[in-house]
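>>> After the sequence you'll find the predicted model.
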Amino acid sequence: MVDKKKNPIQVADRLFGAVEYLSAHGASTLTEVSEALGLNKSTMHRVLASLEFMNYVTQDPITGKYDLTMKLTELSFRHRQHFDLLQRIHPHLKQLVKASGETVHFVKRDGKDAVYIDKAESDQNQVQMVSRIGSRIPLYRSAVGKAMLATLSEDMVEKIWRQSTIERITPYTITDYEEFLEALADVRRRGYALDNEENEPGVRCVAASLEFMKQEAEYAFSISAPIQRMDNDRIRVLSALILETKKNIQEDFDR
């Protein structure tokens, strides 16, 4: 159990202590920061040098004073955008759950994976999906992944494919690159992507990407359900709901 009164990583105390001091007091000398944090100058100099190396701090060449860069502001802005995005997207996901009666996921592309950043489950179903917020799924074997990859250039798709550990997780997982490119062509033609038990036996998914103002998708959402409730007729119904939801979300962000 973590001792709440003592930071388990001492250097983190020093790094963030310096950041918090500069945030509160503005440009300061090495002496001022070291005295405020109770550290000797040589230790404080290494802390500030590390922050400067990571572009969180800059030193004025004339006064010698240290001050924060805009990096924290940029990080805060990105975090706020992320939070605002989820607030705006979630009602659409809940509406899709209501219309479909199935679990809906929202993901963000991160390298060769998709990361679950939101999830809305239906209270009509006893079977709950094992996915959880913060977990990852490879792009190449997921509906959300294929939906986003279909918006990328072929060079980028090939790069992500080569970076991925291609494994036949189920008998339906696509492991041949040419077959995978054909699957992406199907996504572009239909407007939505399918996961036909490619990642998890007995589970099928329908997904669409969200491009917003960009040509390349960073986000996607999907409906997932056991195969017993996901025959081809049902997929036709759910894919129409997916495409309608995509249209509604993008219209919402275009306002």
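Yep, it's here.
>>> C-alpha only now, for contacts and for neighbours.
Noted.
>>> show me what contacts Pro226?
Gly202, Val203, Arg204 (CA atoms under 8 Å, 6 or more residues apart in numbering).
>>> The last one reaches Ala193, doesn't it?
Just to be clear, that refers to Arg204. No. With contacts counted by CA atoms under 8 Å, Arg204 stays clear of Ala193, the gap being 10.7 Å.
>>> So for these two, which residue has more residues nearby?
Ala193 (28 against 24; other CA atoms under 10 Å).
>>> ok, now how distant is that one from Phe221?
10 Å (CA to CA, to the nearest Å).
>>> ok, now Arg229?
19 Å.
>>> The two: which is more packed in?
Phe221 (29 against 14).
>>> Would you verify that that one is located in a strand?
Yes. Per DSSP: H, G, I helix; E, B strand; the rest coil, Phe221 lies within a strand segment.
>>> Wait, it touches Thr103, no?
No. Between Phe221 and Thr103 there is no contact under CA under 8 Å: 10.6 Å.
>>> where do the helices sit along the protein?
10-25, 30-37, 41-53, 71-100, 143-149, 154-163, 177-190, 232-254 (DSSP state H).
>>> Which one, of the ones you listed, ends up nearest to Asp118?
helix 71-100 (7.4 Å; CA to CA).
>>> Could you tell me which residues within the closest one count as buried?
Within helix 71-100, the residues scored as buried using 16 or more other CA atoms under 10 Å are Ile89, His90, His92, Leu93, Lys94, Leu96, Val97, Lys98, Ser100.
>>> this is the comparison structure:
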Amino acid sequence: MATNAPRTVEAVQRACRIIETLQRQGETGITELSEEVEFSKSTVHGHLATLVDEGWVVKEDHTYRLSLRFLDIAESLKDRIADHDIVREQVRGLAEETGEVVHFGAEESGRVVYMAKSKGNAAVQTESRIGKRMPMHSTSLGKAILAELPRERVEEIVEQHGVEARTENTLTDVEALHENLAEIERRGYSIDDEENIPGVRCIGIAVTVPEADVLGALSISGPSQRMTDDRIENELHEKIAQAANVVEVNSMYA
């Protein structure tokens, strides 16, 4: 019977599982890795030997870790989204100005991926890290991007990933989410009102260029007692809009 499903290669899937596990665990031995991925030791050893030979994994004594070749890939990918030097400069400047945590993220496969992060002198601890993927419907970065996308694409993302409740404030009703996105489009910025992390509010703004897809979004995050509606509207909105404009202009003429 004919099928439209794409063919997959089991060996590649296993290699990806091993790489993802090494990313989470850091330096790991074959026994621990075998137990985690639930492959036989001989299978894991064969994949590791190949990855070491190709330079993607480093063997040190009896443990294995990802090689620094992944850094080269990561840096080249960042510049495909926007001028990453400019992004880093604006993220760092916003963090210094506001004292809060500042992120830049982009959408990939219906998730928002953190691509830059900087912490001001009063910043709270968050679970975010470069490369981490997060839901779009519950984050200010994600909602700022969603508000720029066609409704059909938003519906595709919702259908693919759902609208999981991250906190009691998360919008889990699809129509309510669409109404919120329409409000973001009118207002010009998004708000994560403790929707992703209890006690943390964020403002987000999309970074766009004419006749192109949305490049990503910037966000400022802080404790809810500091991230008041008045501060967001009368202080942070202007600062983050200026930073977004700098990234947009430099991306247009890069």
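The structure has been received and is ready for your questions. Small disclaimer: the values here were computed from a predicted structure and weren't measured.
>>> picking that back up, which residues are in contact with both of Ala193 and Phe221 of the first structure?
Val144, Ala207, Ala208.
>>> which of the residues you listed tops the neighbour count?
Counting neighbours by other CA under 10 Å, Val144 comes out on top of those with 34 neighbours.
>>> That one maps to what in the second structure?
Matched across to the second structure, Val144 of the first structure falls on Leu141, judged by TM-score structural alignment.
>>> mind checking how far its match is from Gly204 of the second structure?
Distance from Leu141 of the second structure to Gly204 of the second structure, by CA to CA: 5 Å.
>>> what's the answer for Val124 of the second structure, then?
17 Å.
>>> Now do stretch 16-30 of the second structure: everything it contacts.
Leu33, Glu36, Val37, Lys41, Val44, His45, His62, Thr63, Tyr64, Arg65, Leu66.
>>> count of neighbours near Val115 of the first structure?
For Val115 of the first structure, using other CA under 10 Å, the count is 23.
>>> quick one: contacts for it?
Listed by CA under 8 Å, 6+ apart, the contact partners of Val115 of the first structure are Val107, Lys108, Arg109, Ile133, Gly134, Ser135, Arg136, Ile137.
>>> mind redoing it with 10 Å?
Neighbour list for Val115 of the first structure: 106-109, 132-139, 144-145, 219 [criterion: CA atoms under 10 Å, 6 or more residues apart in numbering].
>>> Tell me which of the residues you listed you also see in the second structure.
On the basis of both residues aligned by TM-score structural alignment, their matches' CA atoms under 10 Å, what survives of the contacts of Val115 of the first structure in the second structure is 106-109, 132-139, 144-145, 219.
>>> Just to check, Gln242 of the second structure is in contact with Gln90?
Yes. Counting by CA atoms under 10 Å, Gln242 of the second structure does reach Gln90; the two are 9.2 Å apart.
>>> re the thing from before, which of the helices of the first structure has the highest mean neighbour count?
Each of the helices of the first structure was scored by mean neighbour count; the highest is helix 143-149, a mean of 30, by mean count of other CA atoms under 10 Å.
>>> What is that helix packed up against?
Helices and strands in packing contact with helix 143-149 of the first structure are listed as strand 103-110, strand 113-120, strand 136-138, helix 154-163, helix 177-190, strand 193-196, strand 203-210, strand 219-226; criterion 3 or more CA pairs under 10 Å, 6 or more residues apart in numbering; DSSP states H and E.
>>> That helix against the second structure, how far on average?
Mean deviation of helix 143-149 of the first structure relative to the second structure after superposition (mean CA distance after the TM-score superposition for the first structure): 0.7 Å.
>>> one step back: these two touch, right, the match of Val144 of the first structure and Ile191?
Yes. Applying CA under 10 Å as the test, Leu141 of the second structure and Ile191 come out as touching, 8.8 Å apart.
>>> Next, show the common contact partners of these two.
Cys202, Ile203, Gly204, Ile205, Ser219, Ile220.
>>> Looking at those residues, which two lie furthest apart in space?
Top of the distance list for those (CA to CA): Cys202 and Ile205, 10.2 Å.
>>> Residues that sit against both of the two, list them.
Shared contacts of Cys202 of the second structure and Ile205 (CA under 10 Å, 6+ apart): Ser140, Leu141, Ser190, Ile191, Ser219, Ile220.
>>> and Asn196 of the first structure, what pairs with it in the second structure?
Residue pairing (TM-score structural alignment): Asn196 of the first structure is matched to Asp193 of the second structure.
>>> same question but for Lys108 of the first structure, I mixed them up
In the second structure, Lys108 of the first structure lands on Ala106 (TM-score structural alignment).
>>> how near is that match to Thr228 of the second structure?
On the measure of CA to CA, Ala106 of the second structure and Thr228 of the second structure end up 26 Å apart.
>>> What of Asp193 of the second structure?
Separation of Asp193 of the second structure from Thr228 of the second structure (CA to CA): 10 Å.
>>> what's the overlap in contacts for those two?
What both Asp193 of the second structure and Thr228 touch, as defined by CA under 10 Å, 6+ apart, is the set Arg201, Cys202.
>>> Looking at these two, which has the bigger crowd around it?
A direct count of neighbours by other CA under 10 Å for Asp193 of the second structure and Thr228 places Asp193 higher, at 21 against 14.
>>> how much space between the more buried one and Ser34 of the second structure?
Taking CA to CA, one finds Asp193 of the second structure at 41 Å from Ser34 of the second structure.
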